Structure formats: C-alpha cells, structure tokens
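[1] Turn this into a model:
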Amino acid sequence: MDSPSGCAASAFFHYDNGSRSQKVAVRLLKNFKGYLQSDGHPIYDAFEDGEDVCLCGCLAHIRRHIELCKEENLEYAMQGLKFIQDMYNVEYMADKQELPYEGRAELRQRLSKPMLDSFELWLKNTYPKVLKRSLMGKAIAYAYSLLPRMKPYLHDGRIFIDNNRCENALRPLVISRKNMLFCGNHEAAENTAIICSLLGSCKERGVNPREWLNDVISKLPYYLAPKSDRDLKELLPDVWRK
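    Now for the predicted structure:
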C-alpha cells in the first residue's frame, strides 16, 4: 500500500492451506523489517518485541469495536467515538494542506498526541464503570491493548492512522470468495492469491490491468525461453509501469 506522502507500493495476497496461524505469519514475514500495521489479531504478537519490526495499530478497528456498543451504551460509545473523530480530523487537515510526511508528523505531535493521551485516560477511567463482559467492556479492553501500537504514527508521517487501504484492497477478494463459496482446492486458492496480488498491484500503481496482461502474456514466451537471461521481475506492474 502507499503512505500518506503518496509513495506507492504493491499488493500481496498469501494463501497457506486456509491457515491464519501465528507460525504462518512468522514464516511469511521472517525477513521483514520496518513498520508492520495490522488489526489486533494475536498472530502479530510474535513481532511485539522484535528489534527490526515496529507494530502499528489501526484506529479504524478500534472505532469499529466502539461503534458496536451504541445500542448497549450510547453515552459512552459517543464519548469514545468523539476522541477518534477528532484524531481523524487532524488527518483531514493534513490532507487538505497537502503536508509532506514531516509536516504531518509535526501536526500529529501538536494536535493528535494530546487527543490520544486524553483517549487513553478516558479508557482507563471508563473501564471500571462497565461490565467486563459487556460489549463496551470488551471494546475498551481491545482499544487499550492496542494504544501502544497507535503511538508510532504520531512520530512518522509515513504511517497511516489506520490500515483501511489494505482492508479496501482485500474487500473485492472477500466478496468474490463469498460469491464463489470455494476455490476448488488448495492449489487453485494459491493461484487465486497470486492473480489477486498482481491485479491488486496494478490498481495501486495506476496500471491498466488489461493493457498489462496483454503486454505481459505476449512477452512471457521470450522471458521463459530456455536460453533467456531476462528477469521476470521486469514484468511486475511497478517495474512495467516505468
């Protein structure tokens, strides 16, 4: 995915025999270094104390849990959502001003940090007032556990406030999966993940997938020829676009 400063990246989908276990994530990201942004799924806890990986949280997932509490406790839900909306307003302000990532980080330090601190205090003070097993109790516990992962975004404008770009890239695949009900077998699912990765990367790079496919398919025989010294990476959407 791209960053708030507009640096584009690529989409990557991975299928591992239907598993979403921690060992799959560790194996897939064993050589990864940098910011790793995700929801609060426990599989990412394995990277909590890593020297080369900084876990970043997603404010949209925190908001989603609190929104579910409106019918149960509207007063507290609206209080929590107000803190979150205020932090999003800072992002809208940075977008409107077209701030570079250094300027976005400075704005977050000045405006968003006090908001996040106040939100943390509200969570601590509100939790004893609700039932732990209630929707609000669970939402507060979820939000509070992820607050340490929200703090890196305050210091680096390249980090999004949420991972909605990844969620949006995943949505078409999820909808297709529900419509298809199944891929047929594990091999077909793996192939689907590869195709979705390539087409998703086209979308992120602003590449017309039809033009890319037509051109790549016509060139593949030359790249796959026995004596060819051409690198298939040249056909990936980000390189092809250049």
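
[2] Every contact and neighbour count from this point should use C-alpha atoms.
    OK.

[3] Excluding residues flanking it in the chain, which one is nearest the residue nearest to the spatial centre of the chain?
    In the chain, the centroid-proximal residue (C-alpha atoms, centre = their mean) is Asn163; its distance is 3.0 Å. Distance criterion C-alpha to C-alpha, 6 or more residues apart in numbering; nearest residue to Asn163, sequence neighbours excluded, is Cys58 at 5.8 Å.

[4] Second input sequence below; structure requested for side-by-side comparison:
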Amino acid sequence: MTHNKPLQIELTVQQVQALIDRGEQRSFAEQDYPIVLTIIRNYFALDHAHQEKSYAILRLLNRFFGRRTEKAREVLKRCSPEQDLPASLKTQGESSRESPKGHGRNGASAYEGAQKVCVPHSCYKAGDRCPLCPKGKLYPFGEPGVEVRIVGRAPLDATVYELEKLRCNLCGKVFTAPVPEEAGEDKYDETAGAMVTLLRYGSGLPFNRLEKLQDSLGLPLAASTQWEMAEKTADKIYPAYDELIRQAAQSNLFYHDDTLMKILANLKEIETEDERSRKGSFTTGVLAMRDERPMALFFTGPNHAGENLAKLLKQRASGLSPPIQMCDAASRNVSKEFETLLANCLAHARRNFVDLVPNFPEECRYVIEALAEIYHHDKMAKEQGLSSDQRLRFHQDRSGPVMERLNEWLQKQLDQRKVEPNSSMGKAIAYMLNHWEPLTLFLRVPGAPLDNNLCEQALKRAILHRKNSLFFRTEHGAYIGDLFMSLIHTCTLNRVNPFHYLTTLQRHTSELFKNPKRWLPWNYQQAATNPA
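    Here you go, the predicted structure:
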C-alpha cells in the first residue's frame, strides 16, 4: 500500500453522525463509499506517518541520551516477554551473572603503579625458634601477606625550596644556597607535562576545570600554563606520533569511523567562503591491527573518515596485499584511491531493527535472534583460540547457514509484500540486502571482523572531549589533541602505563628524534634501558 498525502473531506458534524448511523445499520448509500474509502486510506496514511515520526523521535532521543541497552536478552524481553530466549542467549546471561572470585574489584596484583614496601616481622626472623613449640624453627613461607592502602593527593604536586641567604656585613655580598640536584632545572618537569596531557586528552578534563581544582588545593596552575605545557610536551615527542602513523599504515585490518568536532578558527573562515564548501569538521578514529597489535589514531579536520584513511594508506609500503576495511555503509567512509576489502558493520544493521522492536516485535525478533547466533559463534571461536583461517572455516560451517536463512527471510518480506518498502522496517531490510556482501565478509576472508564496535569505543575519547570542551580553538590545537589521544589510547589498548610512557619519551627526546621506531608503547622500555 502506498501512503500518499491524506485527502481532505469536508463534512459537517451532522453528516458524520448520519454516516456512522448508516454504517451501523449496514445501509450505506452509493455516495457514501468514496467517503468511507477515503477515510480508510487516510487512517492508514496517518498511522504510517505516526509510526515513522515515533521512530524518528526515538532515534533522536537515543542520539541525545544514548540507548538503555542493545543486549539481545533485554531487547527480546521487551518485544515478547512471554517467549523463551534462545539457548545461546540464556547461557550468555548465566555466565555474565557469575560472581567473580576474590576480595574486591581489584586484587593487589592490579596495583602495578603502586609503591611496594617490604615489611619485615617486628618480633621474629628466619631461623628463630618457634614461640609456640620451642623445638621448631621459623623459615620463609610462600608469598608475603598483602595489604593495600590508598592515599589521596593533588593531580599535580609542588615543592617550595626556601634557599637560605647569607649576607656579608662588610662588603654586602649575598650568598644564596644552591638549589638541590633533585629539584631539577625546570619549574615544570616531565611528569607535570605528562599528567596535564593525560588528564586533558586521556580523561577529558578541561584546562579550566583542572585550574579550579588545583587552586582549591592550594597548588595553582593556570589554564594558559597548562596549554603551554601540553604544547611543549608535544614538541618533544611528536616523532613517536609520526612513527605510529607510519607503522599503522602497514596494518592488515582497519576499523574507522568519524564524529562531529568543531574547530572555531575554521568556522570563522567558512563564513567568508563559497556556500558549496564543506562547512563541518570531524574527528576520525582509526583502529589499525598489525600482527594482533592495536594502534589507535585520531585525525581532526574537514576531511571525512574515508579521506583520512586514504591519506593514511599513502604511507603504506608497496607490494602489501589490500587490507580489510571495517566501517559502516556511509559513502563518506569509502575512498576509491586505494583498494581494500570492504566489510560493513553488522551492529549498525542490527541497530536498525533494535529501534523498531516496539512497532515490529516479531520481525525484529527473528533478525536479532539470527544475529545473536552469529555473535555466539564468534565468541566460541575466540574462546577456543582459533586462528584466522580456523575461525573462517568455523563461521562458514556454523554461521553460513544462518545467514543464508536470514537472507531468504529478508527477501521474502519484500517480495511477498509483507512489509511496506518505504516504511522503517522496509528500509532496515533494504539496508541489509543492499550491503549484504560487505556485511558477510567474515564468511569469505580470514580475520574479517563482525562489527566496528572497537572503533566506536575508541571514538568515545573524542566524544568525551567534545562533551567537556565543546570544540578546539585552532587546527594546531586539534593536532595536539590528536597526537596525545592517539598515543594515550594506543598505550591503553596495549596495556601500557600512558603516564610512564609520556614521561619517558620526554626524558629521552634526543634518542627519540634519532630513531623513533624504538620508542613506541610496546618497545620503549627496552629502548630506555638499552640505549643504542
């Protein structure tokens, strides 16, 4: 049924009541039928418009406030609570509710950055006689007992050195005590620069908020000073960022996406430029996987994700096979400059159906359950430690038939007119069918991922910056942010302490500039202990 614009019918209240009376008596006149048909058409047109508007409002609310959950268990309970969940979803829920063993969220081994203090026994030592049975002797036993104590302090601490001054009563010469060696030469040392940038670009804490916090603790640090520290730190370590980009370009798998980001200086320039010029600025997040080693990159400017990926791939060595490119199906994510194996995000396709659960519960349930099987198979492959080739064969055997049945079901919905093509459900189905090949790349290419969730998680750093600071002032400021966010998030992905990493780079600036490939998060400690 096509939903055209509703036709207007001018009827008085008396005419409407008379029409209802004739309908109840089943005695419509000939002139009543066009009116009744028009009313029926208008009813369905308005109902369709209401559903579409409700769906649009729901998407808008989700965009502003986030979704409550996209987990299949919760979504399927909302759409049909009386039906049982698939076995795979039941087992997933049970395993996730198991209480972790231990005495808290973090055991003592998790405090890798803590100072460790060895405490000898105050009353006894190894070799002493046992105080309970005089015949026995005490000896070291197993691992030491562990107690953790946590103290609070300011993000940046300060030490005031009061240098004694002595003055000759005859010649007037003043002798000032020298500054201790441990004080260093600079007012703000390497750790200060590392902490400011880590708080700013790793945790999204704006400079002015840190300024107020430090001031309230009696350790003032102006926002302008913090920016100068960040800029000077970037000047010392930027070769590591350039090398990270170069090595990421050689990867065999790229996840990428972008999000809006304002640059004030660019907005002022746009006012004087041609109306057809691109007006927006974006932050592109790229997560590159090379030999199972993740590298996170951020690029902020007027370019879209596909353009930034093409620029990155220009640094790719010739002779390498085309990499896998994972993104959503937006045209701005793809560039024709370089050949890639395109994979589209199943989570994006699934999300279209999750949003429609209130209006199409049964149809959405079928799709969500089918995709839940695919994710269950992928989880099994990870738990079994399968290689890329083994994972491919596993998915072909287990997930291939599921996707074939899903494809047939989607085609049937449109071919048999079970779903209106122009409705939200029709568009969700068409999205999957139109992008079926890239959505199912994991069934044909070893190592192809199912979704782009890893990149979306990485982009949360840029989104956190946008929520707290709203914008970058200049492109130079955006570059500084990209540099630190890339290095910090790459450290996090590789389980490396970003504070220690940024501090070490500043202390070995000359070596870093000579050979930056030795100073990346996964090998910098070896370079620091064994300088070339």
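
[5] picking up where we left off before, pretty sure the residue nearest to the centre of the first structure contacts Cys56?
    No: contact criterion C-alpha atoms under 8 Å: Asn163 of the first structure and Cys56 do not qualify, at 9.3 Å.

[6] residues shared between the contacts of these two?
    37-38 (C-alpha atoms under 8 Å, 6 or more residues apart in numbering).

[7] counterpart of the residue nearest to Asn163 of the first structure in the second structure?
    Under the alignment (TM-score structural alignment), Cys58 of the first structure pairs with Cys345 in the second structure.

[8] Count the neighbours of that match for me.
    21 (other C-alpha atoms under 10 Å).

[9] what's near enough to touch it?
    326-329, 439, 450-452.

[10] ok, now Phe83 of the first structure?
    115-116, 118-119.

[11] Tell me which of these persist in the second structure.
    Among the contacts of Phe83 of the first structure, the ones still in contact in the second structure (both residues aligned by TM-score structural alignment, their matches' C-alpha atoms under 8 Å) are 115-116, 119.

[12] Of those, which belong to strands?
    Residues from those lying in strands, with DSSP state E as the criterion: none.

[13] Most neighbours among the residues you listed, please name it.
    Phe119 (22 neighbours).

[14] Am I right that that residue is in contact with Gly80?
    Yes: assessed by C-alpha under 8 Å, Phe119 of the first structure is found in contact with Gly80 at 7.2 Å.

[15] So which bits of stretch 62-73 of the first structure are buried?
    For stretch 62-73 of the first structure, the neighbour count (16 or more other C-alpha atoms under 10 Å) marks 62-63, 65-67, 69, 73 as buried.

[16] measure it end to end?
    Terminal residues of stretch 62-73 of the first structure lie 16 Å apart, using C-alpha to C-alpha, to the nearest Å.

[17] so of the contacts of Cys345 of the second structure, which ones are in helices?
    Counting by DSSP state H, the contacts of Cys345 of the second structure place Leu439 in helices.

[18] Now render the contacts of Cys345 of the second structure as CSV, adding distance to Leu483 of the second structure.
    As requested, the contacts of Cys345 of the second structure are exported to CSV (distance: C-alpha to C-alpha, whole Å):
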residue, distance to Leu483 of the second structure
Met326, 23
Cys327, 22
Asp328, 25
Ala329, 28
Leu439, 32
Leu450, 29
Asp451, 26
Asn452, 22
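
[19] Read off where stretch 185-195 of the first structure ends up in the second structure.
    Mapped onto the second structure using TM-score structural alignment, stretch 185-195 of the first structure covers residues 474-484.

[20] Ranking by neighbours, what's the top pick from the contacts of Cys345 of the second structure?
    Met326 (31 neighbours).

[21] ok, of the buried residues of stretch 62-73 of the first structure, which one's closest to Leu220 of the first structure?
    When the buried residues of stretch 62-73 of the first structure are compared for distance to Leu220 of the first structure (C-alpha to C-alpha), Ile62 wins out at 45.0 Å.

[22] Summarise which helices and strands the helix or strand where Asp257 of the second structure lies is packed against.
    Using DSSP states H and E, Asp257 of the second structure maps to strand 253-260. In terms of contacts (3 or more C-alpha pairs under 8 Å, 6 or more residues apart in numbering; DSSP states H and E), strand 253-260 of the second structure is packed against strand 282-290, helix 305-313, strand 324-327, helix 453-469.

[23] now that strand: how far from the chain's centre is it?
    10 Å (C-alpha atoms, centre = their mean, to the nearest Å).
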